[in-house]
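K.L.:
build me a model from this:
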Amino acid sequence: MTPTTEHRPQMSVEEFEELERHAPETVRLEFINGKVQVKAVTDGNHDQIVAWLQRLCMQHRPELWLYAERGMKVEAYRRGRARPDGVLAPFGFAKGHGDWSEAEGVLMTVEVTSHDADTHQRDRVEKPGGYAAAGIPVYLLVDREDRTVTVFSDPEDGRYRLQVNKPFGAVIDLPDPVNITLDTEPLEDLAT
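P.N.:
From the prediction side, this is the model:
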């Protein structure tokens, strides 16, 4: 029986990093589950959601910063590469890291869904596993299509053991080590 190629990466991490370095600025590439993925260019509402979260994080936890689109080494053995919409870490975290940071010290990653065909598989299925495998304590998914906010936490064995989902407009707690309560009412106007 011939082994299937679905579990073999399309290329090595080193080959991906070389490809990503030479990609045009209009394209954002990620390497998740051994596959090269093109992440949609963001729109204004997407960017406003990230800015809203940056402001809230700064108000509640001034010693931290929500880094936008910071390159992260994710998945088991750091064999994946992702550019989360936000990475919450101590201010100064990215200093000296180059293009891709280790997950150590990261408290939370954030993804805001885009209006593209791959968002379900990428943000709702693959990213939680990659971030959990990297040991990132909290993953916040702002889902504009479903108009929900989902908090994934307690990573163990490559998956998050806890998942809390609330509709836009609800209050949701970002657990330890983040310890911020979000009133998601402003998201109702930014879902489109």
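K.L.:
alpha carbons only for contacts and neighbour counts from here, please
P.N.:
Noted.
K.L.:
the strands in the protein, which residues?
P.N.:
28-32, 35-39, 64-67, 72-74, 80-82, 86-90, 108-112, 138-143, 148-156, 159-167, 171-174, 180-183 (DSSP state E).
K.L.:
and the fifth one, what does it pack onto?
P.N.:
Secondary structure elements in contact with strand 80-82, counted by 3 or more C-alpha pairs under 8 Å, 6 or more residues apart in numbering; DSSP states H and E, are strand 28-32, strand 72-74.
K.L.:
just say which of those strands is most tucked in.
P.N.:
Mean neighbours per residue, mean count of other C-alpha atoms under 10 Å, is largest over the helices and strands packed on strand 80-82 for strand 72-74, with a mean of 25.
K.L.:
neighbours of residue 178, just the number please.
P.N.:
By the criterion of other C-alpha atoms under 10 Å, residue 178 has 19 neighbours.
K.L.:
what's the separation between it and residue 81?
P.N.:
23 Å (C-alpha to C-alpha, to the nearest Å).
K.L.:
isn't residue 140 right next to residue 152, touching?
P.N.:
Yes - between residue 140 and residue 152 there is a contact at 6.4 Å, judged by C-alpha atoms under 8 Å.
K.L.:
re the thing from before, any chance of the strands of the chain in CSV, plus distance to residue 57?
P.N.:
What follows is the strands of the chain, written out as CSV (distance: least, C-alpha to C-alpha, whole Å):
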stretch, distance to residue 57
strand 28-32, 25
strand 35-39, 24
strand 64-67, 7
strand 72-74, 20
strand 80-82, 21
strand 86-90, 8
strand 108-112, 11
strand 138-143, 13
strand 148-156, 15
strand 159-167, 19
strand 171-174, 11
strand 180-183, 8
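K.L.:
this one as well, want them side by side:
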Amino acid sequence: MTERATPIEHAALPTFETLLRAVAEMDTPDGFKAELIRGKIVVSPFSRLRYYRCMRALREQLQAHAPEGHVADIAPFLFRFPAAKRAYGPDLFVTDESAFDEEGRHADGGALSLVGEFTSVSTRDADWKEKLDVYGRIVPVYLVVDMQDSEITCFSDPSPQGYRSRKTVAFGEALPIPEPFDLSLDTTGF
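P.N.:
Down below sits the predicted model:
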């Protein structure tokens, strides 16, 4: 008997909300997080221990310049982007604290003022492509901390086509972070 591919009816595919529920109900192993990337549930490890000092330095600088009512953190929360049918758990985020007033487990991605992703071998492609595309339509500032190339890139000025501005510096150089932060980020400790 010859095997043939059988198409799945569109109605049989899981909805974005169904996938979000599945992520919420997952019992991921300690040290792992689940995200919705390209319509799939992807489980990946938390950042490496050596990333912590860099994450902390970044979080402290951003918190000092965050818009009023916004908080910078590295806690593992999932932010949803329903228009893109995606949900990400950024390595670092700055968001309006009111995003945590909602019931449920998934915060509104529209409340984010900044996202920082620290690349790893397993997440690098998603950080530079998939997440760049989604964040670039709604999040004011996106930082890609490239731990493999020892540089940091700031994307800003989101639009329906993606970010309109990009600036990259090597670790050790100052990186300008535009409004709503308006700071010169010190990367010497990175």
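K.L.:
could you redo the helices and strands packed on strand 80-82 of structure 1 as JSON lines and give each row distance to residue 167 of structure 1?
P.N.:
Below are these laid out as JSON lines (distance: least, C-alpha to C-alpha, whole Å):
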{"stretch": "strand 28-32", "distance to residue 167 of structure 1": "28"}
{"stretch": "strand 72-74", "distance to residue 167 of structure 1": "28"}
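K.L.:
of those, which is nearest residue 124 of structure 1?
P.N.:
strand 28-32 (12.7 Å; C-alpha to C-alpha).
K.L.:
compared with structure 2, how much does that closest one deviate?
P.N.:
When structure 2 is superposed, strand 28-32 of structure 1 averages 1.2 Å from its matched positions, counting by mean C-alpha distance after the TM-score superposition for structure 1.
K.L.:
what angle do that strand and strand 35-39 make?
P.N.:
150 degrees (axes from the mean of the first three to the mean of the last three C-alpha atoms, to 10 degrees).
K.L.:
against structure 2, where does strand 28-32 of structure 1 fall?
P.N.:
Mapping strand 28-32 of structure 1 onto structure 2 (TM-score structural alignment) gives residues 33-37.
K.L.:
gap between that stretch and the chain center?
P.N.:
10 Å (C-alpha atoms, centre = their mean, to the nearest Å).
K.L.:
next: stretch 86-106 of structure 2.
P.N.:
The answer for stretch 86-106 of structure 2 is 10 Å, by C-alpha atoms, centre = their mean.
K.L.:
stretch 60-79 of structure 1 now?
P.N.:
8 Å.
K.L.:
please apply the same query to stretch 16-36 of structure 2.
P.N.:
15 Å.
K.L.:
which residues touch that stretch?
P.N.:
Here stretch 16-36 of structure 2 makes contact (C-alpha atoms under 8 Å, 6 or more residues apart in numbering) with 39, 41-46, 76, 78, 82, 85-89, 105.
K.L.:
again, but for stretch 97-113 of structure 2
P.N.:
Under C-alpha under 8 Å, 6+ apart, the answer for stretch 97-113 of structure 2 is 24, 69-71, 77-81, 93-96, 138-141, 180.
K.L.:
and if we set it to 7 Å?
P.N.:
The contact list for stretch 97-113 of structure 2 (C-alpha atoms under 7 Å, 6 or more residues apart in numbering) reads 24, 69-71, 78-81, 94-96, 138-141.
K.L.:
picking up where we left off before, between the strands of structure 1, which one is closest to residue 118 of structure 1.
P.N.:
Closest to residue 118 of structure 1 of those is strand 35-39 (C-alpha to C-alpha; 8.2 Å).
K.L.:
and that closest one, which residues are buried?
P.N.:
Within strand 35-39 of structure 1, the residues scored as buried using 16 or more other C-alpha atoms under 10 Å are 35, 36, 39.
K.L.:
have a look at structure 2 and report its longest helix.
P.N.:
If you go by DSSP state H, structure 2 has its longest helix at helix 52-65.
K.L.:
equivalent range in structure 1 for that helix?
P.N.:
Taken onto structure 1 by TM-score structural alignment, helix 52-65 of structure 2 occupies residues 47-60 there.
K.L.:
mean deviation, that stretch versus structure 2?
P.N.:
Stretch 47-60 of structure 1, aligned to structure 2 and superposed, deviates on average by 2.1 Å (mean C-alpha distance after the TM-score superposition for structure 1).
K.L.:
end-to-end on stretch 111-122 of structure 1?
P.N.:
10 Å.
K.L.:
contacts for that stretch?
P.N.:
40, 42, 46, 84, 85, 86, 123, 140, 141, 142, 143, 144.
K.L.:
tell me the most packed of those residues, by neighbour count.
P.N.:
residue 142 (27 neighbours).
K.L.:
many thanks, we can stop here.
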